[in-house]
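Q: Got a sequence here, can you build the structure:
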Amino acid sequence: MTADPAHTDLWPAPHASGAVDATVHVPGSKSVTNRALVLAALASEPGWLRRPLRSRDTLLMAGALRAMGIEIEEGVGPDGTGEAWRVLPTGLRGPATVDVGNAGTVMRFLPPVAALADGPVRFDGDPRSYERPLNGVVDALRHLGARIDDDGRGALPLTVHGGGALEGGPVSVDASSSSQFVSALLLSAPRFNQGVEVRHTGATLPSLPHIRMTVDMLRAVGAQVDSPESGGEPNVWRVTPGALLGRDLAVEPDLSNAQPFLAAALVTGGRVLVPDWPARTTQPGDRLREIFTEMGGSCELTEQGLEFTGSGSVHGIDVDLGEVGELAPGIAAVAALADSPSTLRGVAHLRLHETDRLAALTKEIDELGGDVTETADGLHIRPRRLHGGVFHTYEDHRMATAGAIIGLRVGGVRIENVATTAKTLPDFPALWAGMLGA
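A: Below you'll find the model as predicted:
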């Protein structure tokens, strides 16, 4: 068996000859697209999803829902403009087989949906998906009345034996390793007979903005949700049973995927405009405005979008990224090019992402001449003069974009398997080249 050339070829990361000056149209949010697909599949009437992200993770989600009997029509929106998906909630049924790839949203959000299906649904995926924690969702679903065969692993592969309904009610879950455990239970909860009361019992809760996104999107389709932010009990979310409405939803640009382009402006002393940046959002990527400004840039939110400008200097930062861990690889790449040390904190959970991101970042930056120390909950980065070399990605899209950021300032960086960016950011190499005027 020969290796896939897309996985073995080395992509020469483009080197910036000067300050970038570009407008970059960032594709839609994966987090919003996949949550919207789940909610539309559970609704009582058809809905529209405008400007959805077409990436590996979202196509896996759409394919999984189709396998369970949901119709998703791809075309233009109801006004005849722009790409849109029409979701027809035609009933959940098995037997079905779901390929999760290595998508955390698919492997965690869909077992609760499968529990509502009429028949068994088998979940399988990439080898790495077997190593990612799923026990929080599996244990909680069993407590709520679901029957799941996983041979006691609390991980993939597994089969959910859908009974057409789920009793629901109160459940405790330790979501310290992934906030997706909470979101997974909340998204399907309006269809549970008793709704759900999810109580997080762990010491920490990473990526809280993603839970806020789930709550906001549930409310937008008519669900009643009691959450800590709305005056509810800390670490407790309650969803009342009820019908979900079909909506016409426009997907925001993926602000976390805007990170490498904003970083390009920062590290080259240039300017990048990202159109349609929302004035209000629950996306974790919105924190980039604050973080990259502290690291030496400036930004302005205008009617056109977010305009970010680098000053020509890049400064180190001491920052807690516990709520926005997905931004850590890109911030680490910028920190490796800074004029002073950086400490990234609160991201121990990144060891359980697409790869062990803390170990991977340490190894790859160090092999380019950097000086990174892995701490109990993050990284300490001391800038050094870097040199070219191979930057491995470990099937992790954010590792690939981190390597591209470093390559802007360091000649001779070659990125292994840049195609992995298709997980959430299709055509990244073309977008990157376009930003640089190529």
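
Q: hey, let's count contacts and neighbours off CA atoms from now on
A: Noted.

Q: Mind listing residues that contact stretch 101-109?
A: 31, 34, 38, 57, 60-61, 100, 123-126, 128-129, 134, 137, 180-181, 183-185, 187, 354 (C-alpha atoms under 8 Å, 6 or more residues apart in numbering).

Q: All the helices of the stretch 101-250 of the chain, residue numbers only.
A: 104-115, 135-143, 180-188, 208-220 (DSSP state H, counting those that start in this stretch).

Q: In PyMOL, how would I select just the buried ones from the contacts of stretch 101-109?
A: To isolate the buried members of the contacts of stretch 101-109 in PyMOL, using 16 or more other C-alpha atoms under 10 Å:
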select buried, resi 31+34+38+57+60+61+100+123+124+125+129+134+137+180+181+183+184+185+187+354
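
Q: One more sequence to fold, the one below, so I can look at both together:
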Amino acid sequence: MTETPALPALWPAPLADGTVHATVTVPGSKSVTNRALVLAALAAEPGWVRRPLRSRDSQLMSDALRALGVGIEETASSSSGDGAGGEAWRVIPAALHGPATVDVGNAGTVMRFLPPVATLAAGDIRFDGDPRSYERPLGQVISALRTLGARIDDDGRGALPLTVQGGGALEGGVVEIDASNSSQFVSALLLSGPRFNQGVEVRHTGTTLPSMPHIRMTVEMLRAAGAQVDTPEAGGEPNVWRVAPSALLGRDVVVEPDLSNAQPFLAAALITGGTVTIPDWPRRTTQPGDELRRIFTEMGGSCELTGAGLVFTGSGKIHGIDVDLGEVGELTPGIAAVAALADSPSTLRGVAHLRLHETDRLAALTAEINGLGGEVTETADGLHIRPRPLHGGVFHTYDDHRMATAGAVIGLAVEGVQIENVATTAKTLPDFPKMWTDMLSGAGA
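A: This is a model prediction of the structure:
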């Protein structure tokens, strides 16, 4: 990855001195990039991943796959059949092997998607990561893999660090799993399922299942790679997904812009009563971030999909909202930031699982917004936000990229907000500080 200038420990969040009018090109989706890399690594022939996200999470994924023997060649520019240019990664599958060590950082996709892949490698694959990764839920994936025939040494922790004793194949079959804490548990097993001897049948036993759009994304990408997948939506049993054993195709995948990472820029238009255009916004997508069109419109904006992309315009007023974010939990920090500046209270529901994300996002949002003079109350499954006049101060990020962008959103309207460790945005949104200041200067408008 290219070197970026050092950022201050406390980054002064720029105050908007008027309406924002800008075009912001958002980098590729992390969720699509990392799924595409896994599927390409497991394919029977080489493939391309075009316009990938280059960030800490995607670099951790590509480095991990390389450690297992996969070839990933990066090119500065290339063109696909549909004319998609820009950066492209050529993925060349190979016999997976160890010994190897995988650094997951604090990336949920890496820590959950790759242990199933490692069961297909010949040799021991050790997984380790940031201290926070030791606290994030992984036990359900470990138990499920053992049920399917894997040998995993985790010293009984049900968490990182661990070693997968890869045997070059996995029997697969039927497994029950409680994915109430993360839809990634289901996606992790489905992505490698075509390569298991019996495929895989995943039966979710929990009472809730957050972030369903991400499971739909996994299913669509598997089918596009040639896998046969039966789902509840297709008339199958509720909460049951089946993937038949098969070879996967090497594909040419063009990665969509990360719609969740467009959130702070759309919020800037909403807060300042300006207009922000996001190029290449897809007309059909499984990304949860597409819900921003509906949510931010309800909060006071308007949007239109045009040939230039998504054009979002603020009205100069911000309204509170009562919304269930269970399927789009990653949007909660940005919505909470906007809600703190609204003209009426908001209730954000269905996101108890955010307590187990990069940090306890519900506690973190409560502490940081209240620290600036807000009135946020944690509920059993979300937040109640009563707008209050806010003041400047330090907004802590807890090494969580979405906390950092949420603080920047508040800083647009509140003078003196300082973001602690804004560099954590590099997890999924490289160069965020420059993108933010460019937006405020009208660059690209």
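
Q: hang on, the earlier thing: distance to residue 254 of structure 1 added to the helices of the stretch 101-250 of structure 1, as TSV?
A: As requested, the helices of the stretch 101-250 of structure 1 are arranged in TSV below (distance: least, C-alpha to C-alpha, whole Å):
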stretch	distance to residue 254 of structure 1
helix 104-115	15
helix 135-143	26
helix 180-188	18
helix 208-220	13
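
Q: Tell me which of those lies nearest to residue 387 of structure 1.
A: Residue 387 of structure 1 lies closest to helix 104-115 among the helices of the stretch 101-250 of structure 1, at 33.8 Å (C-alpha to C-alpha).

Q: nearest residue to residue 114 of structure 1 other than its sequence neighbours?
A: residue 162 (5.7 Å; C-alpha to C-alpha, 6 or more residues apart in numbering).

Q: correction: residue 437 of structure 2
A: Residue 437 of structure 2 sits nearest to residue 14 (C-alpha to C-alpha, 6+ apart), 7.3 Å away.

Q: residues near that neighbour, how many?
A: 21 (other C-alpha atoms under 10 Å).

Q: for it, what are its contacts?
A: Residue 14 of structure 2 touches 408, 411, 412, 437, counting by C-alpha under 8 Å, 6+ apart.

Q: how about stretch 134-149 of structure 1, aligned to which bit of structure 2?
A: Residues 138-153 of structure 2 are matched to stretch 134-149 of structure 1 when aligned by TM-score structural alignment.

Q: how long is the matching stretch end to end?
A: Distance across stretch 138-153 of structure 2, first residue to last, is 13 Å (C-alpha to C-alpha, to the nearest Å).

Q: what comes into contact with it?
A: Contacts of stretch 138-153 of structure 2 (C-alpha under 8 Å, 6+ apart): 111-112, 116, 119, 157-160, 162-166, 170-179, 185, 188-189.

Q: May I see the buried residues of that stretch?
A: 138-148, 150-153.

Q: go on, stretch 371-381 of structure 2?
A: 371, 372, 373, 374, 375, 376, 377, 378, 381.

Q: In structure 1, what stretch matches it?
A: By TM-score structural alignment, stretch 371-381 of structure 2 lines up with residues 367-377 in structure 1.

Q: first to last residue in the matching stretch, what's the distance?
A: 22 Å.

Q: For that stretch, which outside residues touch it?
A: Counting by C-alpha under 8 Å, 6+ apart, residues outside stretch 367-377 of structure 1 touching it are 336, 345-349, 358-359, 362, 365-366, 379-389.

Q: And for the counterpart of residue 297 of structure 1 in structure 2, the neighbour number?
A: The alignment partner of residue 297 of structure 1 in structure 2, by TM-score structural alignment, is residue 301. Using other C-alpha under 10 Å, residue 301 of structure 2 has 26 other residues around it.

Q: what's the neighbour count on the residue nearest to residue 301 of structure 2 when sequence neighbours are not counted?
A: Counting by C-alpha to C-alpha, 6+ apart, residue 301 of structure 2 lies nearest to residue 314, which is 4.3 Å off, once chain neighbours are set aside. A count of nearby residues for residue 314 of structure 2, using other C-alpha under 10 Å, gives 26.

Q: again, but for residue 438 of structure 1
A: Residue 438 of structure 1 sits with 9 neighbouring residues when counted by other C-alpha under 10 Å.

Q: related to what we said a few turns ago, give me the subset of the contacts of stretch 367-377 of structure 1 lying in helices.
A: 358, 359, 362, 365, 366 (DSSP state H).

Q: who touches the last one in this structure?
A: Contact partners of residue 366 of structure 1, counting by C-alpha under 8 Å, 6+ apart, are residue 372.
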